[in-house]
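Participant: return a 3D structure for these sequence lines:
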Amino acid sequence: MNILLTSLQVPGAASGVRVHYERLAALLRAQGHHVTVVTQDDLRPWVRRAIGVGRRVVGLLGSLGRRVGLELGQALEIYCAIDRQQPYDVVNAQDVSSGWAARLALRDQVPVVVTGHYNDHPGTEVVQQLALPPRGWAARFEVRWYNFLLRRTRFFLGISEYALRLTQPFLPADAQTAIAHNGVDMAAFAPGAAGAPSAETDLRALFPGRPIILNIGQLEARKNQQYLVAVAAELRHRHPSCVTVLVGKGEDEAMLRDLIAAQGLENDVVLLGYHTQVAALLHAADVYVHTALRENCPYVVIEAIASGCPALALVAGGSPELLAATPEASLPQSTPPAALAAQLADLLADPATRHDLQQRQYAYARTRFDRAAMVQGTLAFYRQATGLAPALPPPLAVKRPASQPV
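Facilitator: The predicted model follows:
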């Protein structure tokens, strides 16, 4: 197949969306498909400048004008970057804006599959990220803009059951949908597969003889690492030798350093910085704890399971789907830090229970969240969209874990 992938996340962006489409493109090419990736980086410089001028002019109208200019400008950039002469079989847009731009650019002659990577309704997500006044004109525009785009989405691919449930009410009645969870190379993450760790990622050498709690992600409010600092403060009294390692960079770094210092946790919580090779970190950890408050289908939880590291996660979005075999590992967001600290102390003190948790998680994830399953499900929906295969049966209703809020 001749496949076009579009995204508003440019190469090098610190984004799970970028990681997803780069992995997907490589896997599709390995199977013999021709894949073109288009982002705003593919735009001719003079076109980018012209769109920028238009955006600034519209921005003179105030906050509403700035949001209108940005949203329309992003869609226009993708529209102008697409080569209309290419005989594409299918487009897979990694967001609804570039999906709409592709439909317009290719005049609806090529089916456009939109993959839902967002953690909330995409308009609401923008409002929250930018802290826009919810009743202001800019916030109202964002929600209505994304409702407009979703109503024009004919093929929707969710990376979690959560994403499909969230999106379904906004899609047209005749939209076709499917689910293809994020997937990783299970074999590549297996202990020993990645070779010896570097000095920077050898946690056992950095913290000899100490149990290690690990968290990986952008240091930001949504990822909620300050909650894990509070857990570490409680854990210090229950398991004094334990160390909590936070991997990542971001806007909350200074706040987290101040919080760690204020509670005297310099020996208990370590900010390790940003690292791309996470397998070695996960191999060395005793437990991975995911504290994000809003999520879709977090790659890092799957990577932890593939690495043989038992995982716990606050209930958010599609996280409970990844831990469905171990409902005790999905924790309500209202869980007090002391309660999680007690659970972690029990796990650290009982290697057999920890191993059983890891084994059940891995057995459930091994075929469901492997990259082969992701590619197979994605290609099946591409073929459905292009008419090369019969329609897939609608996704089965999935019973939510007891800890997941309704």
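Participant: from here on, just use CA atoms for contacts and neighbour counts.
Facilitator: OK.
Participant: all strands for this protein, in order.
Facilitator: Counting by DSSP state E, the chain has strands at residues 2-6, 34-38, 90-93, 112-116, 155-158, 176-179, 212-216, 243-247, 269-273, 287-290, 311-314, 330-331.
Participant: to compare against the first, here's another:
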Amino acid sequence: MAEHRSAIGRDRRADPRVHHVSERPRLLILVTLAEAGGAQTFVAALAEGLKERYHIEVAAHGPEGALADACARLGLPFHHIPSLRRAPHPWRDFRAGLEIRRLVERVRPDIIQVNSSKAGFVARIALRRLSVRVVYVVHGWAFRRGGLGSFAYAQAERATAPLTDAIVCVSERDRAAAEARGIASREILHVVHNGIAVPERPLLRGRWPDRPVLVCVARLAPPKNLQSLLIALAQPGLEPWRLRIIGDGPDRPRLEAQRAALGLGHRVEMLGERRDVDAQLIAADAFVLPSDSEGLPYSILEAMAAALPVVASDVGGIPEEVVDGTTGVLVPRGDTGALARALRELHAHGEDARRMGVAGHARAREGFSREAMVERYDAIFRDLLKKAIPGEIRPELAQVDHVTAGVEAD
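Facilitator: Below is the predicted model:
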């Protein structure tokens, strides 16, 4: 572990001190933005599951948003990081690093758990000389999205991996991608699937309707590729479907224009951010997510918990959630024809679609419980807390060091 960190000169001995880890350690959770999203849902779920075992504080760019609201509900401190934004900006990113470092020096966590590529990069650079254990959770590698930035993203991840005590991937596919790209050594890579609270019994919806409701919960931005969903929905044979899109983002004006151009205004509702997502899922008949890239989306787990059949792209960790032909249908990324065929078949065989939804509920309950996720993260954190940071003076070793120094002096 020490050799792995030293690759780019992490020197935790620059901050030597006696570090007391209490029975209830201090945990700081950092994510880029406080807006609604999968990473924020994960942070809220993890914080709620661990708040009796750790002193937890949460930080993100706010000061408002779904995550700030969740912290208020849970009674957890929320810290606004003014300069931490999604888009790259050298001077603003430098300021964000200073803000994160000052927060860590003030809060003095035993562990900082960082989420998302941007927060992960900025925080690890800023904290490289502080005595704090860093756990980085990857909600889908940015370099897997392709495009011109793929090489740069991979290089950034390789450069900052030595500043990390543990890297947690949310899917086996992401761990395999990290190993294939040489991002980090196998010893610090872990896989922990996202988890969710699932009702004990599935919702039983009754007969398949003549005009089924399709729901999509997503940020209206790349890489969700909702444009392909509208194109698919406009194809012949899909007239019975009604679509409700929940979420907001920079692509909204373009999607509204596309909806009008395709003549879908009477069939597609754009509901924006909602606080009643659970109720919207209950009122739906199927769920769709046509993303170009993903980690292990919470939106799909929420749909499975609501006993909805899922139609989604075969990308990222989605095949680890959705069993093709059993709990839903997987389609190739960007293939609007395949997406249209899947929706057409789902409507033609409504009773099979209902059975898929019930099977999805069982799969979510058995394989993606919040309790299992929380226990895995707790085990990773506790294991790291047992290991001394290079240069750190642990209380149980301080007396030994003092006696040894006396013997050497004699």
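Participant: just so I know, which of the strands of structure 1 lies nearest residue 224 of structure 1?
Facilitator: strand 287-290 (8.9 Å; C-alpha to C-alpha).
Participant: how close does the closest one sit to structure 2?
Facilitator: Once the two are superposed, strand 287-290 of structure 1 sits an average of 0.8 Å from its aligned residues in structure 2 (mean C-alpha distance after the TM-score superposition for structure 1).
Participant: and stretch 345-357 of structure 2, how far out from the chain middle?
Facilitator: 29 Å (C-alpha atoms, centre = their mean, to the nearest Å).
Participant: for the residue mapped onto residue 290 of structure 2 from structure 1, grab the count of nearby residues.
Facilitator: The equivalent of residue 290 of structure 2 in structure 1 is residue 291 (alignment by TM-score structural alignment). For residue 291 of structure 1, the number of neighbouring residues by other C-alpha atoms under 10 Å comes to 24.
Participant: residues in contact with the nearest residue to residue 125 of structure 2 once chain neighbours are set aside?
Facilitator: Spatially, and ignoring its direct neighbours in sequence, residue 125 of structure 2 is nearest to residue 160 (7.1 Å; C-alpha to C-alpha, 6 or more residues apart in numbering). Contact analysis of residue 160 of structure 2 by C-alpha atoms under 8 Å, 6 or more residues apart in numbering lists 121, 124-125.
Participant: how do those residues look in structure 1, which are kept?
Facilitator: Counting by both residues aligned by TM-score structural alignment, their matches' C-alpha atoms under 8 Å, the members of the contacts of residue 160 of structure 2 that carry over to structure 1 are 121, 124.
Participant: and the contacts of residue 160 of structure 2, which is closest to residue 299 of structure 2?
Facilitator: Closest approach between the contacts of residue 160 of structure 2 and residue 299 of structure 2, by C-alpha to C-alpha: residue 121, at 25.3 Å.
Participant: which residue lines up with that closest one in structure 1?
Facilitator: Aligned partner of residue 121 of structure 2 by TM-score structural alignment: residue 97.
Participant: can you find the partner of residue 169 of structure 2 in structure 1?
Facilitator: Structural alignment (TM-score structural alignment) places residue 169 of structure 2 against residue 158 in structure 1.
Participant: can you pull the contacts of the nearest residue to that match once chain neighbours are set aside?
Facilitator: In space, and not counting its chain neighbours, residue 158 of structure 1 is closest to residue 179: 4.6 Å by C-alpha to C-alpha, 6+ apart. Neighbouring residues of residue 179 of structure 1 by C-alpha under 8 Å, 6+ apart: 157-161, 164, 377, 395.
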